[in-house]
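# With the sequence up front, the predicted model follows.
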Amino acid sequence: MASSLKDWVKAFYVVFAFCSVLCFGAIKSLLVGPIAALILSLGNLGVIFGLFPAHVAWTVFTLIKTNRFDAPLKVAILLGLPALFALWLALSIAISGLVAIGYGFFTPWVSSFEAFRLEHESKFLHCIVDGTWGTIKGSCTVVRDFADLCYHSYPLYLKELRENPTSNELQPLRFIHVPACIIVGIIGLVVEIPLYAAIAIVKSPYMLFKGWHRLLHDLISREGPFLETACIPIAGLTIIMWPLIVVGSILMAIFTSFFIGLYGSIIVYQERSFRRGIAYVIAMVAEFDEYTNDWLYLREGTIFPKPKYRKKRQSNSEPSVGKNQSLHDKFNSVFTESPAMLVPSLTASRSVREVIKEVKMVQIWGSMMKACEVRGTELLESGVITPVDLSDWLKAKHANDATIVDVGLPCFSFLHTLLDSIKAGSNGLMLLDGTEVNHLNRPQDRLLDWFFHPVMVLKDQIRVLGLEEGEVRYLEKMLLFGGNKARGNTWENRSFPLDPLRAAQIEGISRRMMGMNRSISKFPTYRRRYRQVVKDLIHSIGKDGVTTKSLAKEGSTRSTNSSSATKESFTRSISSRSIASIEIV
């Protein structure tokens, strides 16, 4: 009798807490949502329209200067650029509006439920306060990250396209294929968009009721997200919001259909066949239908025809790390998988305890940035890099030494993360705080999949090489200074000349690590976090007597010819603090 009464009291508490948090979250959404949505939408629209002329100029300039495309292909791309830019404007404006509404109105709501599960005594206070000012600040952060993506990441992609060697050229395109590429691209848009939307809409009721069935089953059996009492309100919110998730899946299907339809032009170019381009358009509808059937546990296969559009398929089992793939091969490897829409898994949910054991992506980002700060402090104290290097990079001055901070310092830090993981005998990566990230507990994130396996391969290659201490020092110098031999020769880190074969192996490792870092640096979140690391390093120097204002003044007057003299002056100022040289390994 007592246990039954206790269960009823617990159930009443959960229902009362859920209803209260739901009301408080709705009130916060109505108060904070319009402000956050206005900031996010106006900020993104300002970035889109403000940088649009620059995007057009950068793209046309890159298309003219690159050696990757021959004249007919350049003509075909130029003819398609107006449609692509119009599509960019339409999709970016629409997505910015949806993100502004979703983030502004739902973040305060979810924050109320998140406060309920925190181990705080004042849960009621956190339920009211959390998600108010933080949502407004978060909307500003989203705008900043989007600006970094448009202003820094996109030009880096174009720069790589211009500077790639001619050995990676695509096959030449004949003028006869230009009309075929344009026609198939238009047919792809006309066919894929309505059919993808129709398939997603027709199957949305199945997704709605199957999702509710899965969640209610977990609620009754106390499995998955309903296992812990503190998480029941959040799971209850998931049941209420499930129709919005279904609508989001439909919109995502329509969004992906744009790019899948346009990819038919690339199929025509790759296969040199108009017929195979049409076959691709038809086959993508069948593959999408089959893909959604598998996700929703409907009948196997598809009712649509599925013609072959490739002469021969490339094997995906071969490792791509260490090989120079052409753009043709990259296109094939990206689009050999079936297209997908955002369909949440309807399989049995995992326990919250199992999910908590995963290393979160934000934890990995934080550890990477903290490692860069620690290694940067060590290099500053030993006089290897100077405060002027940091100041010049922070002001976006394109000096010869800018790559030391931009590429060298992150690669140097990443190398020691790999070396520490090898030394500890880890099957994955050892973060700075001692957390191990391996195949079992890594975040189940598609973005991380692109990097985790190549990083593991690179780690195994370094381990197999069995680098000696002098070879590690040589690799450090290669990563930190790159092609700046003048700066590299001034750093006496006890490295020694290597035989040509060994040096070539180590230089290959350094090129792959630099390539990975350049790929990661294109993510907008990375730039914002890394700028904060550089600011913290400059601030730490300022506390020791070197002010930021003096750094800025000296950095602005430094030229390339006087870089060595400036380095010596800063080295003397740092050495006056009587800091002993450190062991890098």
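Perfect, thanks for sending it.
# only C-alpha atoms for contact and neighbour calcs from this point on.
Noted.
# what residue is smack in the middle of the protein?
By CA atoms, centre = their mean, the chain has its centre lying nearest to residue 523, at 5.0 Å.
# do you know how far that one is from residue 574?
Per CA to CA, to the nearest Å, residue 523 is found 34 Å from residue 574.
# Ok, residue 87 next?
Plainly put, residue 87 is 54 Å away from residue 574 if you go by CA to CA.
# more neighbours, these two?
For residue 87 and residue 574, the more surrounded residue by other CA atoms under 10 Å is residue 574, and the numbers stand at 19 against 13.
# in terms of contact, does the more buried one touch residue 386 like I think?
No: Residue 574 is beyond contact range of residue 386, at 9.2 Å (criterion: CA atoms under 8 Å).
# One more to weigh against that first structure:
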Amino acid sequence: MEPPRRFCDSLWNFIRFLPYFTGLLILGFIKGIILFPFICLIMTIGISGIILGLWPIHFSYTCYCILRTKQFGPVLKVLLCLCTAVISILWPPVGIASSVLGGAAYGFLAPMFATFQAVGERKRDKVYHCICDGTWGTVEGSFTVIRDFMDVCYHSYFSIMDDLLSEGKYYEIRLLYLPLALAIGVLGAMVDLPVISIIAFCKSPCMLFKGWHRLFHDCIGREGPFLETICVPFAGLAILLWPLAVVGAVLGSMVSSIFLGAYAAVIVYQECSIWFGLCYITASLSIYDEYSNDVLDMAEGSCFPRPRYTKKAPSQTNSRSTSFSRPSSFKKPPSRTTSLPAPMIELKPLELADSLFEECQRHGEIMVSKGIITLKDIEDAKNKIGSGKVITIGLPAYCIFQALLHSVKSNSTGILLNDNTEITTSNRPKDTFFDWFLNPLLIIKDQIKADNLSEAEEEYLGRLVLLRSDPARLKNTNIGPPPESELRRAELDALARRLQGITKSITRYPTFRRRFDESMEIILQELVKKNGENSKSRGSRPQTVPRSKSMFARILSQESFNSRKDNSGSDQEAQTVVQRDVEIG
């Protein structure tokens, strides 16, 4: 439905919706006031317990890994150990204070947002959902946050430390350039802070009036944030609070200018030149000036010079003084009536994550049926044994490889998922996470396409990606005939190594471990089904385990029952021994 164009209609809709919005705001506020003490208490106790419980391990094991690694030189090791000691002292109070503030904010805002979302969603009994949504869901969300925080502090931490102990590029501090770098860094901060503050203060009136002009224009034409009725009160509040946003932008520019100028120390150290550091200080003023002109839609260019501050030859786009300038096609905002040949759907991060875990579940069930994934793999993954990486790293890497292979065979410009959803650089989620991993995966896809793999090589590379993290398993498993050419084998091994490296980095991010464990429960059910069929073929009745036991315990009890029965020949004796083992486990 086309929104009203006349100002009177827009004003009348705003006035008519205002009591409705006020009622929802009051209801959400009451729910937030009631829930936030409990949510704050839950998150504070949970996160604080994790921080204090793992603090001795984090401090001691970090220092151990820094001292044992061969990637750092002696001077860098001493400096990192001192920094680790300072960070370890500050980590408990800062972490606990952050958990209190984060718990209070989440407990108060989550019920309020859930109240407004209940109105916007297609639900029949909206009154019931306005009252109930955001209550128990917020409590479950607080435990989810604690679980994800635990995964980061435990699984992700040890994964990073394992990489630190492995072989890698050697780093050492050049002591000669440290005093010079620090001096130039302080000089850059002293120069950039007042100059950038003056630039931001002079451009603040332009930001104030241009922002008001845009907001009022959207309000009259019902565009932008005023397009949806539920967003009208928030957008109206943005008009009133826009001066505070301008003040915040000026203060943010002042704070960021310190770090922007201090980066001159990094330039001096990297380039081993004081002159390049001084050139960067001047160029940083030009960079900020051009970027602010781009954001405020002002005239392109800068009144500050932009000298070259690196030894590396600048690219064609960076050699111009208008490198931050916007293209001519974006000087004017596109019209809403412009028709596109095909609608571009912007993908959501959670949709892509769901697709990855569904693929892990699907391929995991297939490998369980073929006997490639066994109970020992899942047991090792739960106990964090080296061979457990076949499940935690090898299986997701194998799913990513299959997606890349499917994209190559379909001549896709991006990455084609199993449901024919295509991820490209234009419709990808705008999160930094996807900037880090999408381009490397596209490069690997192009390499796979250029290699023109045969079916035997595809099968070999797939099993190599799956089992590469377990060398013993890879050696004893028939993964197909390797290519005859040593160069070809080295190329496939490099592809497998890069895919596993990218997947290992992905597994360190929050929510991955929790979501992956949920997918593994489905695979465990497939193992239970398979073991149940095996027990029926042997003529034994299935072992009954209490519902409170985990799926993992049920599988162990089933296999233990079968082995005990084979050894003893008595069902009653085997069941008694297995029940005792399950209670102990």
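Nice, I can see it. The model shown is predicted, which means the values in this text are computed figures rather than measured ones.
# Report the TM-score for the pair.
Here the superposed chains carry a TM-score of 0.74, computed using TM-score structural alignment, normalised by the length of structure 1; 525 aligned residues with a CA RMSD of 4.4 Å.
# before we move on, back to that, when you align them, which residue in structure 2 goes with the residue nearest to the centre of structure 1?
For residue 523 of structure 1, the aligned residue in structure 2 is residue 509 (criterion: TM-score structural alignment).
# Assign that match to helix, strand or coil.
What DSSP: H, G, I helix; E, B strand; the rest coil gives for residue 509 of structure 2 is coil.
# Was I right to think it contacts residue 156?
Yes: counting by CA under 8 Å, residue 509 of structure 2 touches residue 156, with 7.2 Å between them.
# Now for those two: what residues contact both?
Counting by CA atoms under 8 Å, 6 or more residues apart in numbering, no residue touches both residue 509 of structure 2 and residue 156.
# what lines up against residue 28 of structure 1 once you look at structure 2?
Residue 28 of structure 1 maps onto residue 31 in structure 2, by TM-score structural alignment.
# name the element the nearest residue to that match once chain neighbours are set aside belongs to?
Distance criterion CA to CA, 6 or more residues apart in numbering; nearest residue to residue 31 of structure 2, sequence neighbours excluded, is residue 111 at 6.1 Å. Using DSSP states H and E, the element containing residue 111 of structure 2 is helix 74-120.
# Can you provide the mean distance from that helix to its aligned counterpart in structure 1?
Compared with structure 1 after fitting, helix 74-120 of structure 2 deviates on average by 4.0 Å (mean CA distance after the TM-score superposition for structure 1).
# if we can go back for a sec, so how far is residue 100 of structure 1 from the residue nearest to the centre of structure 1?
Taking CA to CA, one finds residue 523 of structure 1 at 20 Å from residue 100 of structure 1.
# Likewise for residue 571 of structure 1?
From residue 571 of structure 1 over to residue 100 of structure 1 (counting by CA to CA), the distance is 49 Å.
# For these two, indicate the residue with more neighbours.
Legend: neighbour count by other CA under 10 Å for residue 571 of structure 1 and residue 100, higher for residue 100 (25 against 19).
# I'd guessed that one sits against residue 40; true?
Yes: with contact defined as CA under 8 Å, residue 100 of structure 1 counts as touching residue 40 (5.5 Å).
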